[in-house]
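Student: The sequence and its predicted three-dimensional model are supplied below.
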Amino acid sequence: MGPEVMLKTKQRLNRRPILGLTMGDPAGIGPEVIAKALAKPEVHRLCLPMVIGSKPVMERTVRALRLPLQVVSVQGHGPLGRRGELSVLDPLERPLGQFRMGRVAKSCGAASVACIAKAVELAQARCIDAIVTGPINKEAINKAGYDYPGHTELLAD
């Protein structure tokens, strides 16, 4: 069973909305903002959050911030929203490789777009109830070959 099937099942069984949070630019503040927010128990009482992004990036972020979270992959089984867990659906076809924080990178732009595209796919399939987008770097997505000035135009396409 793929993540999409599992998410549809969980959505029907649980009244809390499933939120797909795109990690944003891996070299930016998105992963940090998301990790800090999801470390707060009150968030999990209100919704079932799932990060759509790079598992290694989220693991590195959680470790650097010394947050009491275990990063777990959403692989089509197991519940979302367990206390102390940060659920990640990684849509990237290959590892990001090396990049420098705060620097524009083509690979980070491509990863940002891939995460948004996966979130849109899941929302259109009604596997998630809403999309929350992390900040992207417009220069990085342009370097990756995407001609969008921002989220709105990317989502509209």
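Tutor: The structure has been received and is ready for your questions. Everything numeric here is computed off the predicted structure, so don't read it as measured data.
Student: going forward, measure contacts and count neighbours with C-alpha atoms only.
Tutor: Fine.
Student: Looks to me like Val72 is in a strand.
Tutor: Yes: with the criterion set as DSSP: H, G, I helix; E, B strand; the rest coil, the secondary structure at Val72 is a strand.
Student: How many neighbouring residues does it have?
Tutor: Here the number of neighbours of Val72 (other C-alpha atoms under 10 Å) works out to 15.
Student: these two touch, right, it and Arg83?
Tutor: No: between Val72 and Arg83 there is no contact, the gap being 11.7 Å when judged by C-alpha atoms under 8 Å.
Student: try this one side by side with the last:
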Amino acid sequence: MSLPTIAVTMGDAAGVGPEIVVRALSSPELGGLARCVVIGDAGRLTRAAELCGVDARIKPVADPAEATGQPDVIEVLDLDVVPGDLPFGQLSEAAGEGAYQYVAKAAELAMAGRVQAICTAPLNKAALHAAGHRYPGHTELLAELCGVPEVSMMLSTGQVRVIHVTTHVGLLDAVERIEPGLVERTVRRGHRTLVDSGVAAPRIAVCGINPHAGENGLFGRGEEEDKIEPALAECRADGIDAQGPLPADTVFFRAGRGDFDLVVAMYHDQGHGPVKILGLEAGVNITVGLPVIRTSVDHGTAFDIAGTGAADAGSMLEALRQAATLATRP
């Protein structure tokens, strides 16, 4: 089987994206898994390689089909949209515009079948907004670019997988948005993703909204009974092993010891907190429901260390590995 081609977006040029990209793509651990082409800025990647002490040649290409996957060569589709003197670690409209254009180009290539997966370095939401692109983040941006009305965010580590019913909204808004149809669709997307990745009969734990999953009506206003239980009944009727609603304060421990293959979190921090305790270098973000494969790091632009060469590329490397694995499955 020929190697898949992965479009790697450079992220916010003022953040750690360029550094983690050059570190990951120059790692021998990636060898033989995929051909990667960076959608970004050749000059910025060259600067990042110097900062990180990476001995790799930055090679512009005109098309992803030219990517060879040679060791010690980082191939880049150079959009040349950020100024050469752009400072690291500072919010920049120019960097936000560049981050948008990298993702838009990657989505265009993936939708046309010219790359088999997208792997994204982090962008900065404030910079994206400053450039006039009003999206909460990558997930929502990619959904619009790919023409999909609804997607889900899944975080994957070596110990747990988590899919979210709601993500980038305030807590009060999240509780308002949660309803049986959305919960059911999220569970089904998670189930299908695990089946497609080789888990024949996924065991799915579904978190409650309130402490102790409502404690049989003692906490909250009946959200578990009204918003979650009807959805789980529909899923179980189709043979999906969806257990819950379960207390979120214990379910991640149970998932970590192997009781479940997937946890369904109701809102952003309910799912992100446990995953990030396990280590930012371990987490990978997968967008579920797109017509293309997309993985990403599970951390931000880290302006405080950008430009120092100190950024850890572990999450980026794992995101590339998972993109390559997903792209080679039938």
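Tutor: In hand now; what should we look at? Small disclaimer: the values here were computed from a predicted structure and weren't measured.
Student: so where do the strands sit in the second structure?
Tutor: Taking DSSP state E, the strands of the second structure run over residues 5-9, 35-40, 57-60, 73-78, 117-120, 152-156, 161-164, 203-207, 241-246, 262-265, 284-288, 294-297.
Student: Need those in TSV (columns: distance to Ala233 of the second structure).
Tutor: TSV is the format used below for the strands of the second structure (distance: least, C-alpha to C-alpha, whole Å):
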stretch	distance to Ala233 of the second structure
strand 5-9	39
strand 35-40	43
strand 57-60	53
strand 73-78	48
strand 117-120	34
strand 152-156	20
strand 161-164	19
strand 203-207	12
strand 241-246	9
strand 262-265	15
strand 284-288	22
strand 294-297	30
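Student: Tally up the residues packed near Arg15 of the first structure, please.
Tutor: Residue neighbour count, defined by other C-alpha under 10 Å, stands at 11 for Arg15 of the first structure.
Student: what are the ranges of the helices in the first structure?
Tutor: Shown for the first structure, the helices assigned by DSSP state H span residues 3-13, 30-38, 41-46, 55-65, 106-124, 138-143, 151-156.
Student: what does Val57 of the second structure align to in the first structure?
Tutor: One correction, residue 57 of the second structure is Arg, not Val. Alignment note (TM-score structural alignment): Arg57 of the second structure maps to Gln70 of the first structure.
Student: What of Ala48 of the second structure?
Tutor: The alignment partner of Ala48 of the second structure in the first structure, by TM-score structural alignment, is Thr61.
Student: Now that match. Nearest residue, chain neighbours left out?
Tutor: Of all residues not flanking Thr61 of the first structure in the chain, Glu32 sits nearest, at 6.1 Å (C-alpha to C-alpha, 6 or more residues apart in numbering).
Student: quick one: the residue nearest to the spatial centre of the first structure and Arg45 of the first structure, what's the gap?
Tutor: With distances taken as C-alpha atoms, centre = their mean, Ile52 lies nearest the centre of the first structure, 2.4 Å away. Counting by C-alpha to C-alpha, to the nearest Å, the gap from Ile52 of the first structure to Arg45 of the first structure is 20 Å.
Student: Tell me how many other residues crowd Val5 of the first structure.
Tutor: By other C-alpha under 10 Å, the residues close to Val5 of the first structure number 14.
Student: Over to the one 5 residues further on?
Tutor: A count of neighbours around Lys10 of the first structure, defined by other C-alpha under 10 Å, yields 21.
Student: quick one: what's aligned to it in the second structure?
Tutor: Per TM-score structural alignment, Lys10 of the first structure is not aligned with anything.
Student: pretty sure Lys10 of the first structure is in contact with His77, am I right?
Tutor: No: under the criterion of C-alpha under 8 Å, Lys10 of the first structure lies out of contact with His77, with a separation of 9.9 Å.
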